[in-house]
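S.K.: no letters, just coordinates:
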């Protein structure tokens, strides 16, 4: 979607003329939130210029997290960099990480939001990317937010309170994600690294997050997995409805290392007490990054400016979606699966981030 903000107007709809409530009704929910925040934070800019460099950012489905975050990013870049730098960005919706890898490869998009695991597949030319081979053009820009692993089981199965309980639940009906989804793919790899063939071990019920929580509440499944930025609405609903009848499983340090399987994608993550109803203590789990990726051919200076603009305007992004609230330079490279783009590398080094050799292009 090509959004233009000019004198507090977007696609011809002006804040002063419609008012905030009318604006929210006039635009899709995710886009309206970005526009309202842009005005509130004073992010206003000019119209497109003849020499603008126009980039497409591939996101995900309109109802997910990738799309509103992508719209926020593209709006930020448009209004901060287009007037003076001629750098313009538009968010496009897609089927998610798998399709986004293809869009980058084919040049339909120059930037994309990707799940860490799909970035790993793309770099290695493995898993669902095996037919396409190694995506040598893929570069990382920054971690956007953590995809936190939430393994919920009925309390009666939580004898240790760790992921070991899930391994002991073989034969049980489990909601581990929709078929061909990134959710089921990441669960398959984690459990595989822990020595369990998920497709053989459980009676899989292929559901999305909301239906998974409903199935857990009704007793149709004994557990579910919902990797996403915390808090996850489906997990909140499950705790609100079931309370102490369910348990959120933890990972010991040894289990976390084993679950990662040497990929470097998953790292320890602490879910704070109070994140979910009745959760009165911290939960130690693991998380993989959702990250901003770019094609290697995008000019270094443009990616440098984009990266700098993101980090100089974090309050704007964090006001749009809670998933980005933990975004910080300290976590900018944690779990990245692909080498950094030279532009991102230059900015992060300027800010004192220590870059390991594996992330240098």
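M.R.: The structure has been received and is ready for your questions. Not measured: the values here are computed from a predicted model.

S.K.: for the rest of this, base every contact and every neighbour count on C-alpha atoms.
M.R.: Will do.

S.K.: measure stretch 161-173 end to end?
M.R.: Using C-alpha to C-alpha, to the nearest Å, the end-to-end distance of stretch 161-173 comes to 19 Å.

S.K.: which parts of it are buried?
M.R.: 161-167, 169-170, 172-173 (16 or more other C-alpha atoms under 10 Å).

S.K.: secondary structure and distance to residue 147 for the residues you listed - can I get that in CSV?
M.R.: Listed next are the buried residues of stretch 161-173 as CSV, based on DSSP: H, G, I helix; E, B strand; the rest coil; distance: C-alpha to C-alpha, whole Å:
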residue, secondary structure, distance to residue 147
161, coil, 21
162, strand, 19
163, helix, 17
164, helix, 21
165, helix, 22
166, helix, 19
167, helix, 21
169, coil, 24
170, coil, 25
172, coil, 25
173, strand, 24
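
S.K.: any idea which of those is closest to residue 74?
M.R.: residue 163 (38.2 Å; C-alpha to C-alpha).

S.K.: got the contact list for that closest one?
M.R.: 151, 249-251, 255 (C-alpha atoms under 8 Å, 6 or more residues apart in numbering).

S.K.: what packs against the helix or strand where residue 89 lies?
M.R.: Using DSSP states H and E, residue 89 sits within strand 87-92. In terms of contact count using 3 or more C-alpha pairs under 8 Å, 6 or more residues apart in numbering; DSSP states H and E, strand 87-92 is assigned the packing partners strand 53-58, helix 66-85.

S.K.: point out the most buried one among the ones you listed.
M.R.: Compared across those, helix 66-85 shows the largest average neighbour count, a mean of 24 (mean count of other C-alpha atoms under 10 Å).

S.K.: from the contact counts, what lies against that helix?
M.R.: helix 29-40, strand 53-58, strand 87-92, helix 300-312, helix 314-320.

S.K.: list of residues touching stretch 26-36?
M.R.: By C-alpha under 8 Å, 6+ apart, stretch 26-36 touches 10, 15, 20, 23-24, 62, 67-68, 71-72, 75, 320.

S.K.: that one: which residues count as buried?
M.R.: Of the residues in stretch 26-36, those buried (16+ other C-alpha under 10 Å) are 30-36.

S.K.: I'd assumed residue 283 was in contact with residue 268.
M.R.: No - contact between residue 268 and residue 283 fails when scored by C-alpha atoms under 8 Å: they sit 10.4 Å apart.

S.K.: adding another structure so you can compare the two:
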């Protein structure tokens, strides 16, 4: 696996400033509707829900924009759509975004993608039936495990967690979205599933309310993943009581980015970023402490560079 780029955020902002100087200034420039496609996630899944609300709030705040949501299986599929021009914006997990930018992992060549913002932190949920006898990742060997929907960033995270535990080749994989994974676990068709979500995940909480659910701890896994795959992975804990559990559960955190195709006009990227931050208090965010749509943290998208228009917005905020 190639080493991650070591360019600093200051360097990225400086580069964006040079690019911006050569482009027309961002301004009102009338109210011409621009059809903008944003790839999100499955309709009832976290990205699908968040993306629909985000598009509605952005359209409401800027009459020059017209976002249209495209439901997909999420991160990997979304980033491929950006690369081919099938979407202008996309929600994606930070590790998948880095892979797309660098042309590694699920991406055979680099895709022309950039970031508008780091939005919020996802918590990796490894959920199992208490009767499956799973207390650590290695116990999944030989069991039926949903890794997430094909084309989602959850699959990437799940495969890397299983690889770190040395059991990737030993599980019996299924590829189900979150809602389908919950139904399959409840029906006894799988033994465990992975999910990437802000906390709490509504469907996981509903499942936990019915009993017989265990959250498997992933303590120490984020550090292993950082060494192998780069800085996208952080150590976090699901707070005690979130799903009725007595104590906090250590796990792996991966940020969600709002991504853009690199060829998106700077003015459009500026307007989208500005409207998103104007709407931050009306968007569904995590219920746990952490950086959520905060300009101080939103530029933390390394190694993915900021889009020129997004960099213009952050300079307008900081002066």
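M.R.: Alright, I've got the coordinates. Everything quoted here is computed from the prediction, not taken from an experiment.

S.K.: any idea which of the helices and strands packed on helix 66-85 of the first structure gets closest to residue 142 of the first structure?
M.R.: When those are ranked by proximity to residue 142 of the first structure (C-alpha to C-alpha), helix 300-312 comes first, at 7.7 Å.

S.K.: can you list the buried residues in the closest one?
M.R.: 300, 302-311.

S.K.: that older thread, so for residue 268 and residue 283 of the first structure, which residue has more residues nearby?
M.R.: Each of residue 268 of the first structure and residue 283 has its neighbours counted (other C-alpha atoms under 10 Å); residue 283 has more, 20 against 17.

S.K.: does residue 208 of the first structure touch residue 181 like I think?
M.R.: No - Residue 208 of the first structure is beyond contact range of residue 181, at 9.2 Å (criterion: C-alpha under 8 Å).

S.K.: pull the distance from the strand ranked longest in the second structure to the chain's centre.
M.R.: Longest strand in the second structure by number of residues (criterion: DSSP state E): strand 113-129. Mean-position distance between strand 113-129 of the second structure and its chain equals 4 Å (C-alpha atoms, centre = their mean, to the nearest Å).

S.K.: could you give the angle of that strand to helix 266-278?
M.R.: 40 degrees (axes from the mean of the first three to the mean of the last three C-alpha atoms, to 10 degrees).

S.K.: list the buried residues in stretch 146-157 of the second structure.
M.R.: 146-157.

S.K.: between those residues, which sits nearest residue 14 of the second structure?
M.R.: residue 153 (30.1 Å).

S.K.: trace that closest one over to the first structure, please.
M.R.: Mapped onto the first structure by TM-score structural alignment, residue 153 of the second structure lines up with residue 182.

S.K.: what separates its match from residue 30 of the first structure, distance-wise?
M.R.: 22 Å.

S.K.: same question, residue 240 of the first structure
M.R.: Taking C-alpha to C-alpha, one finds residue 240 of the first structure at 26 Å from residue 30 of the first structure.

S.K.: any idea how far the counterpart of residue 296 of the first structure in the second structure is from residue 84 of the second structure?
M.R.: Under the alignment (TM-score structural alignment), residue 296 of the first structure pairs with residue 262 of the second structure. Look at residue 262 of the second structure and residue 84 of the second structure: by C-alpha to C-alpha, they are 11 Å apart.

S.K.: more neighbours, those two?
M.R.: Per other C-alpha under 10 Å, whichever of residue 262 of the second structure and residue 84 has more neighbours is residue 262, with 22 against 12.

S.K.: can you tell me the closest non-neighbouring residue to the more buried one?
M.R.: Using C-alpha to C-alpha, 6 or more residues apart in numbering and skipping the chain neighbours, the partner closest in space to residue 262 of the second structure is residue 113 (4.9 Å).

S.K.: my guess is the one you found meets residue 258, correct?
M.R.: No - look at residue 113 of the second structure against residue 258 with C-alpha under 8 Å: they stay out of range, at 10.7 Å.

S.K.: which stretch of helix or strand covers residue 155 of the second structure?
M.R.: helix 153-164.

S.K.: now for that helix, which elements pack on it?
M.R.: So helix 153-164 of the second structure, by 3+ C-alpha pairs under 8 Å, 6+ apart, packs with helix 94-102, strand 192-197, helix 221-229.

S.K.: how about these, which one is nearest residue 88 of the second structure?
M.R.: Of all these, helix 94-102 comes closest under C-alpha to C-alpha, at 14.4 Å.

S.K.: the first structure: matching residues for that closest one?
M.R.: So helix 94-102 of the second structure sits over residues 116-124 in the first structure, by TM-score structural alignment.

S.K.: give me the mean distance between the matching stretch and the second structure.
M.R.: Once the two models are superposed, stretch 116-124 of the first structure sits on average 2.1 Å from its counterpart in the second structure (mean C-alpha distance after the TM-score superposition for the first structure).

S.K.: so which strand or helix has the spatially most central residue of the first structure?
M.R.: Central residue of the first structure (C-alpha atoms, centre = their mean): residue 290, 3.5 Å from the mean position. Using DSSP H and E, residue 290 of the first structure sits within strand 283-295.

S.K.: now for that strand, which elements pack on it?
M.R.: Strand 283-295 of the first structure packs on helix 97-106, strand 111-115, helix 116-124, strand 138-148, strand 267-271, going by 3+ C-alpha pairs under 8 Å, 6+ apart.

S.K.: try 7 Å this time
M.R.: With contacts taken as 3 or more C-alpha pairs under 7 Å, 6 or more residues apart in numbering; DSSP states H and E, strand 283-295 of the first structure sits against strand 111-115, helix 116-124, strand 138-148, strand 267-271.

S.K.: export these as CSV, with columns for distance to residue 214 of the first structure.
M.R.: Below are these laid out as CSV (distance: least, C-alpha to C-alpha, whole Å):
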stretch, distance to residue 214 of the first structure
strand 111-115, 25
helix 116-124, 27
strand 138-148, 20
strand 267-271, 22
